[in-house]
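In: Have a look at this fold, sequence not included:
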């Protein structure tokens, strides 16, 4: 088809230039939360595991939980502060 085109027709030329200036005051950045709960949960879980894994052998609260022992509110507060 390309070889059948009319070769003497040139595209129209235009002197029109559109120059849009950016106003730094009008630029906004923000984090957008996802609506996909399962992905957010998986990312959160990975971060928690990455934080706690090195502490399983040294932290007394995590050792209590692994041994099935009772933990106090203070123990839970200490654990949540680690995360």
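Out: Received the coordinates, thanks. All values derive from a computational prediction rather than experimental measurement. Numbers count the residues shown, from 1 in each chain.
In: switch to C-alpha atoms for all contacts and neighbour counts from now on
Out: Noted.
In: The strand or helix carrying residue 62 packs against which elements?
Out: Taking DSSP states H and E as the definition, residue 62 sits inside helix 60-66. Helix 60-66 makes packing contacts with helix 73-82 when contacts are defined by 3 or more C-alpha pairs under 8 Å, 6 or more residues apart in numbering; DSSP states H and E.
In: next up, a second structure to put side by side with the first:
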């Protein structure tokens, strides 16, 4: 099963996903971890090499369950149980 994340070009809004030079950027401002983590997993599942998360504030389990190599860059303060680091 392939999951796709949609690209929305209204940059800066919470949850908006954008693509830049083969990277996926996600604004995690005001997103619950249950909203954020499926977005991260979907980006990894579609073969993205790097995921950049901006405005992280306490979201947990980031990267947990991802089974493919991917670089996740976190800007902010993550919660507990960060993926397989």
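Out: That came in fine, so what should we check first? This one's a predicted model, so the numbers in the text were calculated from it and none came from an experiment.
In: Any idea what the TM-score is?
Out: The TM-score (TM-score structural alignment, normalised by the length of the first structure) is 0.25; 28 aligned residues with a C-alpha RMSD of 3.1 Å.
In: ok so, going back, in the helix holding residue 62 of the first structure, what counts as buried?
Out: By neighbour count with 16 or more other C-alpha atoms under 10 Å, helix 60-66 of the first structure contains the buried residues 61, 62.
In: gap between residue 50 of the second structure and residue 71 of the second structure?
Out: 5 Å (C-alpha to C-alpha, to the nearest Å).
In: With residue 40 of the second structure instead?
Out: From residue 40 of the second structure across to residue 71 of the second structure, the span is 11 Å (C-alpha to C-alpha).
In: what do you get for residue 18 of the second structure?
Out: Residue 18 of the second structure sits 16 Å away from residue 71 of the second structure when distances are taken as C-alpha to C-alpha.
In: Compare these two (neighbour count), which wins?
Out: Neighbour comparison, residue 18 of the second structure and residue 71: the larger count goes to residue 18, with 19 against 14 (by other C-alpha atoms under 10 Å).
In: Which strand or helix spans the more buried one?
Out: Under the assignment given by DSSP H and E, the secondary-structure element containing residue 18 of the second structure is strand 17-20.
In: Lovely, talk soon.
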